[in-house]
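Colleague: below are the sequence and a predicted model for it; my questions follow.
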Amino acid sequence: MSRLPRAGMLDITGLLASERQAFLEVLRCLDGAAWQLPTECPSWTVKGIALHVLGDDLSLLSRQRDEATNGLITFAAEHPGLGFRQLLDGFNEQWVHAATFLSEALVVELLRLTGEWTARYYSDVDPDARGEPVGFFGARGPSPYWQISAREYMERWIHQHQVRRAAGLSDLGEPFLHAAAGVGARSLAANLSELGAKPGASLGLSIPGLGSWTLEREEQRWALFDGSSGHQTAELAVDPALATAVLSRALTASEAERAFATSGDEALARSALAEMAKMVGRPAPA
């Protein structure tokens, strides 16, 4: 049993307003041509991503704060026979296509407003109160709101970096990266398969100079701890210069694997790395 502190609730609500402010500053500096730049999201321009983030804000405010019918349920009723991924992609694409007529200035103003509303809502709601399931953390039933807001932060952080890369702008910086890494580590612990590891085996994750986490195999799952004992069964360390690119899905799975150095039990390290790279890697170009 690890003597490290167990990684528990991660409160990212204090970063929501500053992340949104940084996103607005990026969008305000873009000219009309830059809004039409292609991004790593298939078929979406910079404007498409901005509209998607706005749609997410409106959706979560409606279904979570106001307890309205989830728009995905309505979309599913109108499109029987589709799988979840097809439904989600179709629902998102429908909104982006319908909202394309909005002016860039109005999109920025609406994102400012919905950013304020969502930050206030997530700050006010009880972080342990139960809401919708968050599959990102392996949940099949109602999830605590700290996980719901953490998932939202991660998605916003990823999309903002997709826009930044399209426009040739620098990354957000370490405080935002550290929070995203903490969210990602919790998701990995919830979704990583057994990998043939026996109870007590441990897997270290680190961004040198920024943070480290340890996954320890229990009977039925991986438990996550903050920090490193220095005696893990295997260790994965990502190049700090590539950490944002890895976690914000800028790299393919094979590129993401090459961003890590491994040590310790090679079989465990390589198996874990291959599985993690599939989670964070973007599809390779056709």
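Modeller: That came through fine. Numbering: from 1, shown residues only.
Colleague: all contacts plus neighbour counts: C-alpha atoms, from now on.
Modeller: Will do.
Colleague: tell me where this protein has helices.
Modeller: Taking DSSP state H as the criterion, the chain contains helices spanning 13-28, 32-35, 46-60, 71-78, 84-98, 104-124, 145-166, 174-191, 243-247, 253-258, 266-280.
Colleague: got these as a markdown table, with mean neighbour count columns?
Modeller: Listed next are these as a markdown table, based on neighbours: other C-alpha atoms under 10 Å:
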| stretch | mean neighbour count |
| --- | --- |
| helix 13-28 | 17 |
| helix 32-35 | 13 |
| helix 46-60 | 22 |
| helix 71-78 | 13 |
| helix 84-98 | 15 |
| helix 104-124 | 17 |
| helix 145-166 | 22 |
| helix 174-191 | 20 |
| helix 243-247 | 22 |
| helix 253-258 | 19 |
| helix 266-280 | 18 |
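Colleague: nearest to residue 228 among those would be which one?
Modeller: When those are compared for distance to residue 228 using C-alpha to C-alpha, the nearest one is helix 174-191, at 13.2 Å.
Colleague: what is the closest one packed up against?
Modeller: Counting contacts by 3 or more C-alpha pairs under 8 Å, 6 or more residues apart in numbering; DSSP states H and E, helix 174-191 is packed against helix 145-166, strand 211-217, strand 222-226, helix 243-247.
Colleague: ok, and what's touching the last one?
Modeller: Where contact means C-alpha atoms under 8 Å, 6 or more residues apart in numbering, the residues beyond helix 243-247 that reach it are 158, 171, 177, 180-181, 184, 207, 251, 256, 259, 280-281.
Colleague: before we go on, here's another structure to hold up against the first:
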Amino acid sequence: MEQLIPIPTLHLFKVLDDLLIELLTSLSPDDWNKPTPAKLWTVKDVAAHLLDGNVRDIAALDNYAPPVSAQINSYQDLVNYLNELNAVWVNAMKRMSPQLLLQLLKNTGPKFIEYMHTLDPFKPARYSVAWAGEEQSLNWFHIAREYTEKWHHQQQIREAVSKKPALMTRELFYPCIATFMCALPHAYRNIPAQTGTAISFTISGEAGGTWVLQKDDNGWQLQNNISVAESAAQITIPPDIAWKLFTKAILPATAIEGSTIKGNNNLATGIFNMVSVMA
């Protein structure tokens, strides 16, 4: 019997890529220098980072992996290492014109997608999804993680140039937020509660959904057979706040102000400190 991929995303990469090229082609020279929710990065910097993601995975088609130039003994070591890699690339790309950057994105996008299609979804991934607390991940989750990278960085550009709506659809947003929510058990690992306690999390709107976390003898687990009414706490977050919260584009306090919490407030803290990117 064929296994079902929990969060299918592979078919959406070309859709995202086409939207990205269309977006970048429409930008004015001033648009490329606008600040984004990615803190210190401009639109051009974020586009350069997306190119880096393409190039790294295309290299895997040649069975090439860059040497690791740092001792990585903890999660924070890994974050620091990746931040340095990203910064070096983005700084080097400042020498490149937006026109050349756009051309390279056009050329590498299809090759990146080709590589994603070579991965067996149920075999071990080369890199685990560390923000979900996994030491070993399956390829379907790695692919979904890559989808969230493509989605949220393009959305950062759209925020900067006031062209936001295109990605906030059920087709494109829901797989991204569903992947982000896989981090919930890890985010709640140190939050105490009695066995059987349930918490519901709703990302509002047609593109969102509801997830329920329940405490059992082995910790917190995502469940799909528990009703929201059974939850000790119910948290509702608007979609535009949710993706920014989980990518550290806004502070937890800002997200709390724009969200609704019912029931036990103490059980709500985990999601507002959850990060679904390596940061």
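Modeller: Yes, it's here. Because the structure is predicted, anything quoted here is derived from the model rather than measured.
Colleague: report the TM-score for the pair.
Modeller: Aligned and superposed, the two chains score 0.85 in TM-score terms (TM-score structural alignment, normalised by the length of the second structure); 265 aligned residues with a C-alpha RMSD of 2.6 Å.
Colleague: what about the nearest residue to residue 136 of the second structure once chain neighbours are set aside, distance to residue 253 of the second structure?
Modeller: Nearest non-adjacent residue to residue 136 of the second structure, counting by C-alpha to C-alpha, 6 or more residues apart in numbering: residue 128, 4.9 Å away. With distances taken as C-alpha to C-alpha, to the nearest Å, residue 128 of the second structure is found 30 Å from residue 253 of the second structure.
Colleague: could you do residue 203 of the second structure as well?
Modeller: For residue 203 of the second structure, the distance to residue 253 of the second structure (C-alpha to C-alpha) stands at 17 Å.
Colleague: then residue 195 of the second structure?
Modeller: 28 Å.
Colleague: so who does the corresponding residue of the second structure for residue 164 of the first structure touch?
Modeller: Using TM-score structural alignment, the equivalent of residue 164 of the first structure in the second structure is residue 158. Listed by C-alpha under 8 Å, 6+ apart, the contact set of residue 158 of the second structure reads residue 164.
Colleague: and residue 212 of the first structure? What does it align with in the second structure?
Modeller: In the second structure, residue 212 of the first structure lands on residue 210 (TM-score structural alignment).
Colleague: does that match touch residue 222 like I think?
Modeller: No: the pair residue 210 of the second structure / residue 222 is not scored as a contact, 10.9 Å apart, by C-alpha atoms under 8 Å.
Colleague: give the aligned range of stretch 21-37 of the first structure in the second structure.
Modeller: So stretch 21-37 of the first structure sits over residues 18-34 in the second structure, by TM-score structural alignment.
Colleague: what lines up with residue 51 of the first structure in the second structure?
Modeller: Counting by TM-score structural alignment, residue 51 of the first structure lines up with residue 48 in the second structure.
Colleague: was I right to think that match contacts residue 93?
Modeller: Yes: applying C-alpha under 8 Å, one finds residue 48 of the second structure in contact with residue 93, separated by 6.4 Å.
Colleague: and residue 107 of the first structure, how close does it get to residue 197 of the first structure?
Modeller: Counting by C-alpha to C-alpha, the separation of residue 107 of the first structure from residue 197 of the first structure is 48 Å.
Colleague: which position in the second structure aligns with residue 101 of the first structure?
Modeller: Match for residue 101 of the first structure (TM-score structural alignment): residue 95.
Colleague: quick one: residues contacting that match.
Modeller: When contacts are counted by C-alpha under 8 Å, 6+ apart, residue 95 of the second structure touches no other residue.
Colleague: what about the closest residue to residue 240 of the first structure other than its chain neighbours, how many residues nearby?
Modeller: Residue nearest to residue 240 of the first structure in three dimensions, not counting chain neighbours: residue 207, with 5.7 Å by C-alpha to C-alpha, 6+ apart. Residue 207 of the first structure sits with 20 neighbouring residues when counted by other C-alpha atoms under 10 Å.
Colleague: on that earlier part again, between the helices of the first structure, which one is nearest to residue 231 of the first structure?
Modeller: helix 266-280 (13.8 Å).
Colleague: returning to that earlier point: just the residues contacting the match of stretch 21-37 of the first structure, thanks.
Modeller: Stretch 18-34 of the second structure is contacted from outside by 42-44, 98, 102, 105-106, 154, 160-161, using C-alpha under 8 Å, 6+ apart.
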